[in-house]
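# Coordinates only, no sequence provided:
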């Protein structure tokens, strides 16, 4: 009997260690957008990565650092995917795991997306190629709700910061591509309760969220992109930086000559592979992250 009990206890322990901690965020039911079926998760052979699509209810998965390394900084991560899908692994979970190893509590946000069928990536390609006006209409209809989910995420983290051992003044928002559009939507529409303390738009899709005039007292921002981005997002990233710089707000930019689009945590043997380390260095320099031993 004892021989059976020990493996069972180990199995239960292993399951508890790897169990997901999911937070459901509050949201209003849209009148203009409706979804059929549930959220879909699968491996996209088109993007060659794990994706999620047809998100109708915003959630966050929590990635906590070891208590001995936790530094009180937290980051909400918004993966990209054209507002049709989420590149949940290379622009979400892998980023979160890296940050957690550095003592940063990470929250991978699944924000609401354009309603799709079984394969949101395929739907994205077909609609954007065959019916551009419909593509633009669907993007315009859903992005206010995507941004609302980003605002709700920051607000939720700040409300629960003390019980999680987090600092209320070190809550960041990092987003990739369409997630970068959500990042800037959060920056432009935040209230004091939902405003991040720092922003990291990574190859942000500024067509979906155009660059806007910046008011005073905006949080520090680090812009990351590659000049050879095939979607032409380098110019929008430069405009983002300039909007902060011209308003005398705290801004930095890493514009890599090579990297393409959607590099996330995928190694390419290029300097852009180390972008997340440059973010960490920037966070320490801006006193947004406390390094070990400090």
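Right, received. Where do you want to start? Quick caveat: nothing in here was measured; it's all calculated off a predicted structure.
# use CA for all of it now, contacts and neighbours both
Noted.
# now residue 25: how far from residue 84?
According to CA to CA, to the nearest Å, residue 25 stands 20 Å off from residue 84.
# any chance you could map the strands in the stretch 101-250 of the chain?
Using DSSP state E, counting those that start in this stretch, the strands of the stretch 101-250 of the chain run over residues 105-110, 171-176, 198-202, 221-226.
# pull the longest helix from the chain.
Assignment by DSSP state H gives helix 132-159 as the longest helix of the chain.
# Just the buried positions in that helix, please.
135, 138-139, 141-158 (16 or more other CA atoms under 10 Å).
# roughly how far is it from the heart of the chain?
12 Å (CA atoms, centre = their mean, to the nearest Å).
# Comparison target below:
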């Protein structure tokens, strides 16, 4: 008879209970109430994070709106604001390799840029065997009770739901990582350093599981909230107009790195005129001090917000393969 450890038994019990009661499904985003015109097939599987609605809602819920910013009919560039039903959009590979990534797009904590920093990397990774979950997270300027921890609450909950449903997706629970871009890189770095910080009251049995990613990849990430280094817009929306030094430090990811932080892959362009490269340098230094395995790649050119589409013809185009090569050294993928 096979031996089943206690942890596997808990996961199996949780997953069967989850499947029995079903999952809330929020449709993919629409532009002006209409189905989007897209060059590529849209993902049609979503998982709502909170079965009874997101906690700490403001008196008037924000209204989700989608702005299509692209002028190219063959290339979408949607930005979502007012997210009140945080959720995961799922990209399933044809042949799962057992690993999964939670992807948090950027948007300066004002919006969530779902195509170039979410769906595009989701499709790319899924084509290589990874199951990808793109997170539509709540924004701190919308009045949620969790304030600057609201996106972290969604990220923690997302990690736990991915693990509770791991059998449904052919995922090994110990092989769930995180990747984030720009302000979504701050969400990723926050998750990597404060994965066990209580930022919401448990709502069901899934919250007994760990939210720690097995690895983290903050890409051209907002990291510091110190005024001289921070991305000013992200800092203002996250912390308010005049945060104290203590509040700045509490939400500067480098200050929260510990030996329990997972291995990290860092990437930045030195000519980034939006988020200073010092954000990434400080995070790497903190990892080294804490003994956390870290790999960092700096490129002379690339600017900010390049994702995949903005790398064509530049050396920085190598970054996704660099990430995969590093991830394999961590037993991922």
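Received, thanks. The shown structure was predicted, so the numbers you read here are calculated from the model rather than taken from an experiment.
# relative orientation of the longest helix of structure 1 and strand 171-176 in degrees?
Angle of helix 132-159 of structure 1 versus strand 171-176, following axes from the mean of the first three to the mean of the last three CA atoms, to 10 degrees, is 160 degrees.
# Check which helices and strands helix 132-159 of structure 1 sits against.
Other helices and strands packing on helix 132-159 of structure 1, by 3 or more CA pairs under 8 Å, 6 or more residues apart in numbering; DSSP states H and E, are strand 74-78, helix 120-130, strand 171-176, helix 178-189.
# which bit of structure 2 covers whichever helix or strand comes after the first one?
It refers to strand 74-78 of structure 1. Per DSSP states H and E, the first helix or strand lying C-terminal to strand 74-78 of structure 1 is strand 85-86. Across structure 2, the stretch matching strand 85-86 of structure 1 (TM-score structural alignment) is residues 111-112.
# Please tell me how far the matching stretch is from the chain's geometric centre.
Using CA atoms, centre = their mean, the offset of stretch 111-112 of structure 2 from its chain centre is 12 Å.
# Same check on stretch 318-333 of structure 2?
17 Å.
# Enumerate the positions of it that are buried.
Buried-residue list, stretch 318-333 of structure 2, by 16+ other CA under 10 Å: 319, 323, 326, 327, 332, 333.
# Also stretch 15-28 of structure 1?
Here stretch 15-28 of structure 1 shows residue 25 as buried, counting by 16+ other CA under 10 Å.
# show me what contacts the aligned partner of residue 265 of structure 1 in structure 2?
Under the alignment (TM-score structural alignment), residue 265 of structure 1 maps onto residue 308 of structure 2. Each residue near residue 308 of structure 2 by CA atoms under 8 Å, 6 or more residues apart in numbering is listed here: 116, 117, 120, 121, 317.
# which one of those residues is nearest residue 196 of structure 2?
Using CA to CA, residue 117 comes nearest to residue 196 of structure 2 of the contacts of residue 308 of structure 2, at 25.7 Å.
# what's near enough to touch that closest one?
104, 105, 106, 181, 305, 307, 308.
# measure residue 15 of structure 1 to residue 9 of structure 1 for me?
Applying CA to CA to residue 15 of structure 1 and residue 9 of structure 1 gives a distance of 10 Å.
# With residue 86 of structure 1 instead?
Relative to residue 9 of structure 1, and taking CA to CA, residue 86 of structure 1 is found at 36 Å.
# quick one: which of the contacts of residue 308 of structure 2 is nearest to residue 173 of structure 2?
Distances from residue 173 of structure 2 to the contacts of residue 308 of structure 2, taken by CA to CA, are shortest for residue 121, at 21.1 Å.
# I'd guess the closest one is in a helix, am I close?
Yes - under DSSP: H, G, I helix; E, B strand; the rest coil, residue 121 of structure 2 falls within a helix.
# Aligned to it, what sits in structure 1?
In structure 1, residue 121 of structure 2 lands on residue 95 (TM-score structural alignment).
# which non-adjacent residue is nearest its match?
Computed as CA to CA, 6 or more residues apart in numbering, the closest residue to residue 95 of structure 1 that is not its neighbour in sequence is residue 265, at 6.7 Å.
# and what of residue 100 of structure 1?
Counting by CA to CA, 6+ apart, the residue nearest residue 100 of structure 1 is residue 65, at 4.4 Å.
# In three-state terms, how would the alignment partner in structure 2 of the one you found be classified?
By TM-score structural alignment, residue 65 of structure 1 lines up with residue 93 in structure 2. Following three-state DSSP, the label given to residue 93 of structure 2 is coil.
# Residue 152 of structure 2 versus the aligned partner of residue 108 of structure 1 in structure 2, what's the distance?
The equivalent of residue 108 of structure 1 in structure 2 is residue 134 (alignment by TM-score structural alignment). Spatial separation of residue 134 of structure 2 from residue 152 of structure 2 under the definition CA to CA is 14 Å.
# go on, residue 47 of structure 2?
Distance from residue 47 of structure 2 to residue 152 of structure 2, by CA to CA: 17 Å.
# Just the closest of the contacts of residue 117 of structure 2 to residue 284 of structure 2, please.
Distances from residue 284 of structure 2 to these, taken by CA to CA, are shortest for residue 181, at 16.2 Å.
# Let me know whether the closest one touches residue 219 as I believe.
Yes - with contact defined as CA atoms under 8 Å, residue 181 of structure 2 reaches residue 219; the gap is 4.8 Å.
# Neighbours of the residue nearest to residue 70 of structure 2 when sequence neighbours are not counted, how many?
Using CA to CA, 6+ apart and skipping residues adjacent in sequence, the residue nearest residue 70 of structure 2 is residue 77, 5.1 Å away. Look at residue 77 of structure 2: counted by other CA atoms under 10 Å, it has 18 neighbours.
# who are the neighbours in contact with the alignment partner in structure 1 of residue 215 of structure 2?
Counting by TM-score structural alignment, residue 215 of structure 2 corresponds to residue 198 in structure 1. Residues in contact with residue 198 of structure 1 (CA under 8 Å, 6+ apart) are 170, 171, 172, 173, 219, 220, 221.
# list the contacts for the second one?
Meaning residue 171 of structure 1. 73, 74, 75, 76, 154, 157, 158, 196, 197, 198.
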